[in-house]
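J.: Here's a sequence, model it:
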Amino acid sequence: MRLKLNITILLVLISVFSANCQVTKTSENNSVEVSSKKKKKKKKKKKKKFKLPDIDLTHWKVTTPAGDGKKPQEVSPPEIFDYATNKDLMPYMYNDSTRGAIVFSAYPSKATTKNTKYSRSELREQMVSGENNVNWTFKQGGKMKGKLAIDEVSRDKDGKYHRIIIMQIHGRLTNEQKELIGEDDNNAPPMLKIYWDKGKIRVKTKVLKNLNATYEEMLHEDAWGNDEGFNFEQKVDFRKFTLEVQVSEGKMVIILNDNEYKVYENIHMRKWGIFENYFKAGNYFQTRDEGAFAKVRYYELEVSH
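T.: Alright, predicted model coming up:
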């Protein structure tokens, strides 16, 4: 009887020991699996940390505040493709690989473009890569859309943030128009300026001063004045936002964050049809205050015609 009891106890002990071993193995396996998953997640997170902006620079050149004090630095394709390693360009146009954006950095400089006192780190559209002489009209139409954010910007003496022009449509005289009015360059007024203004998006356009002006008179820059401007209701501050500009014959539409629109469809837009145009995007810094600075991040930028 005692022998049977001892054998029964022994079998129970063996069963318990086996179960414990199985639990230990299962725990070990689970631990290994959890550890493996954590490693995979860490690897994924590490991979996600390095992002590149979704911007094709084939049809853009850049102007920066660098230069000899007379002319700003300009870099066109194919040289612009190496912006991330170009030591002369890197202070003004570089990758933020943690956010997946190109940063355009600007500050007051003596190296400014003609007809302005402000400096810029700004892209200029080139319909033909590396060429400025092929542009588009409102009749041909065009669309530019960007995803961007203000990285940082300085304040003026009153504590207010300095303004930045973040997108433009710039007019251009054809060579024939330039000769007709006796100009020494192809510069025409900018039809559109979109500002980041103390956290809000402000739009300025051109209006023809004399609606009865002749074709030749309309080609002169002083024939065009500024409208009163328009402020979008949304305040973007330093958050990421999208801006889209749609152009067609006699019409221009500005869209903020895909849900707020400003439509321009008037006599001034129709009259503007005499000019060629090109898109601009980046950081056109609107101050000459000493020590001022601004940085604009572009995550995405695309143009179509």
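J.: rest of the way, CA atoms for contacts and neighbours
T.: Noted.
J.: Ends of stretch 112-128, what's the gap?
T.: Chord length of stretch 112-128, first to last residue, is 24 Å (C-alpha to C-alpha, to the nearest Å).
J.: cool, and stretch 234-247?
T.: Taking C-alpha to C-alpha, stretch 234-247 runs 22 Å from one end to the other.
J.: Now it: buried residues?
T.: Val236, Asp237, Phe238, Phe241, Thr242, Leu243, Glu244, Val245, Gln246, Val247 (16 or more other C-alpha atoms under 10 Å).
J.: Find out how far that stretch is from the centre of the chain, if you would.
T.: Centroid displacement of stretch 234-247 relative to its chain, using C-alpha atoms, centre = their mean, to the nearest Å, is 10 Å.
J.: try stretch 12-32
T.: On the basis of C-alpha atoms, centre = their mean, stretch 12-32 sits 59 Å off its chain's mean C-alpha point.
J.: Stretch 219-235 too?
T.: A distance of 21 Å separates the C-alpha centroid of stretch 219-235 from that of its chain, computed with C-alpha atoms, centre = their mean.
J.: Identify each buried residue in that stretch, please.
T.: For stretch 219-235, burial by neighbour count (16+ other C-alpha under 10 Å) applies to Leu219, His220, Ala223, Trp224, Phe232.
J.: Let's see this one next, to set against the first:
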Amino acid sequence: MKNFRRNILLIAFIAFLSANATSQNKESSVTESDVKVEKKSKKKKKKKKKVKLPNIDLSHWKVTLPVANEEGKPVEISPPEILDFASIEVAKPYMYIDSTKGAIVFHAMPTDSKTRNTKYTRSELREQMVPGENNVNWTFAQGGKLKAKLAMDETTRDSNGKYHRTIVLQIHGRLTNEQRDLIGADDNNAPPILKIYWDKGKIRVKTKVLKNPNATDMALLHEEAWDNDKGFNFEQEVGFRKFTLEVKVSEGKMVVILNGSEFKVYENIHMRRWGVFENYFKAGNYFQSRDEGAYSKVKFYELEVSH
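T.: Predicted coordinates for the structure are as follows:
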């Protein structure tokens, strides 16, 4: 009888130890699972913090900012200083990197810092074929190609509730020093042959036409010889989404392409006569409003130019 009781107690004790061990194993298993989940969560957080950089080489661009220098003129930053724009204090509010999106943001609003012959301000790049030099540019005969991926990030509305518009790309004309002296101009400025607007969520293109197609080569050097065309709107609405723009220029011809699927071709007497000018590309945010409190922010993800 004593042996029977002893065996029963021994079996009960062994069963207790076995149950306790199983319970501990279960607790250990749950803990390991929790650790795995936590590690995965940390990995996801690390991925979210991954830094993205824009695919833009600024070694052949200078920027004009909507803030004045000591002389009252817009601040400009040229190569090589522009390569370190993210650490330049005066540039930080108007040109900065969004490392979560991999873009350069160009921020513009009305200020007293305006370039000559305009009432609007800009945070905008200007192409320099020779870094730091404005006197080396290109003609239509030499040709040029630009491709950009960009998006309107933010923009305000006017008193009618319509979004303010901005110019995101340009081809600007330029007089050579000889042409400037020939017509007695006090600077090298010539009209822009191309302006591409973000306009209420759509892309609008404006170019120039001669008032008199038979004007002499000397007469067409004057800005007054040119007028604005009626403009062209692409059918696609880009809104605040990413989109691509391509501009291809050759002798007597200019082509603008939206998202690789819509084309606007300019091939006429005006393009042929424009060949007398030198040119340079511009890209960024040339804000088209003087409304109080108005602003826009344009993001550029990619920008490539070739000649």
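J.: quick one: which of the buried residues of stretch 234-247 of the first structure is nearest Glu125 of the first structure?
T.: Nearest to Glu125 of the first structure among those: Val245, at 13.8 Å, using C-alpha to C-alpha.
J.: Can you show me the helices along the stretch 201-305 of the first structure?
T.: With DSSP state H, counting those that start in this stretch, the ranges of helices along the stretch 201-305 of the first structure come out as 215-218, 267-271.
J.: Could you dump the ones you listed into a markdown table with distance to Lys87 of the first structure and mean neighbour count added?
T.: Below are the helices of the stretch 201-305 of the first structure laid out as a markdown table (distance: least, C-alpha to C-alpha, whole Å; neighbours: other C-alpha atoms under 10 Å):
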| stretch | distance to Lys87 of the first structure | mean neighbour count |
| --- | --- | --- |
| helix 215-218 | 43 | 14 |
| helix 267-271 | 42 | 17 |
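J.: Which one of these lies nearest to Lys200 of the first structure?
T.: Once the helices of the stretch 201-305 of the first structure are compared by C-alpha to C-alpha, helix 267-271 is nearest, at 24.4 Å.
J.: rewinding a little: which of the buried residues of stretch 234-247 of the first structure sits closest to Asn132 of the first structure?
T.: Among these, Val247 lies closest to Asn132 of the first structure (C-alpha to C-alpha), at 19.8 Å.
J.: Residue in the second structure paired with the closest one?
T.: By TM-score structural alignment, Val247 of the first structure lines up with Val249 in the second structure.
J.: how far away is the aligned partner of Lys47 of the first structure in the second structure from Thr100 of the second structure?
T.: In the second structure, the residue paired with Lys47 of the first structure according to TM-score structural alignment is Lys50. From Lys50 of the second structure across to Thr100 of the second structure, the span is 7 Å (C-alpha to C-alpha).
J.: And for Gly173 of the second structure?
T.: From Gly173 of the second structure across to Thr100 of the second structure, the span is 36 Å (C-alpha to C-alpha).
J.: So for these two, which sits in the more crowded spot?
T.: Using other C-alpha atoms under 10 Å as the criterion, Gly173 of the second structure and Thr100 rank with Gly173 on top: 24 against 12.
J.: SS state for that one?
T.: strand (DSSP: H, G, I helix; E, B strand; the rest coil).
J.: thinking again about what came up before, sort out for me which of the buried residues of stretch 219-235 of the first structure are in strands.
T.: Among these, DSSP state E puts Trp224, Phe232 in strands.
J.: want to try a markdown table for the buried residues of stretch 219-235 of the first structure, with distance to Met144 of the first structure as columns?
T.: Shown next, in a markdown table, are those (distance: C-alpha to C-alpha, whole Å):
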| residue | distance to Met144 of the first structure |
| --- | --- |
| Leu219 | 25 |
| His220 | 26 |
| Ala223 | 27 |
| Trp224 | 24 |
| Phe232 | 18 |
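J.: thinking again about what came up before, okay, now the match of Lys47 of the first structure: neighbour count?
T.: When neighbours are counted by other C-alpha under 10 Å, Lys50 of the second structure comes out with 10.
J.: wait, what's in contact with it?
T.: By C-alpha atoms under 8 Å, 6 or more residues apart in numbering, Lys50 of the second structure lies in contact with Thr100.
J.: What's the match for Ser99 of the second structure in the first structure?
T.: Superposed on the first structure with TM-score structural alignment, Ser99 of the second structure falls opposite Ser97.
J.: my guess is its match meets Lys48, correct?
T.: No: using C-alpha atoms under 8 Å, Ser97 of the first structure is not in contact with Lys48; the gap is 9.7 Å.
J.: and for the two, which residues touch both?
T.: Taking C-alpha under 8 Å, 6+ apart as the contact criterion, no residue touches both Ser97 of the first structure and Lys48.
J.: returning to what we had before: for Lys295 of the first structure, which of the helices of the stretch 201-305 of the first structure is the nearest?
T.: Closest to Lys295 of the first structure of the helices of the stretch 201-305 of the first structure is helix 267-271 (C-alpha to C-alpha; 31.7 Å).
J.: and for that closest one, what span of the second structure is it aligned with?
T.: Going by TM-score structural alignment: helix 267-271 of the first structure matches residues 269-273.
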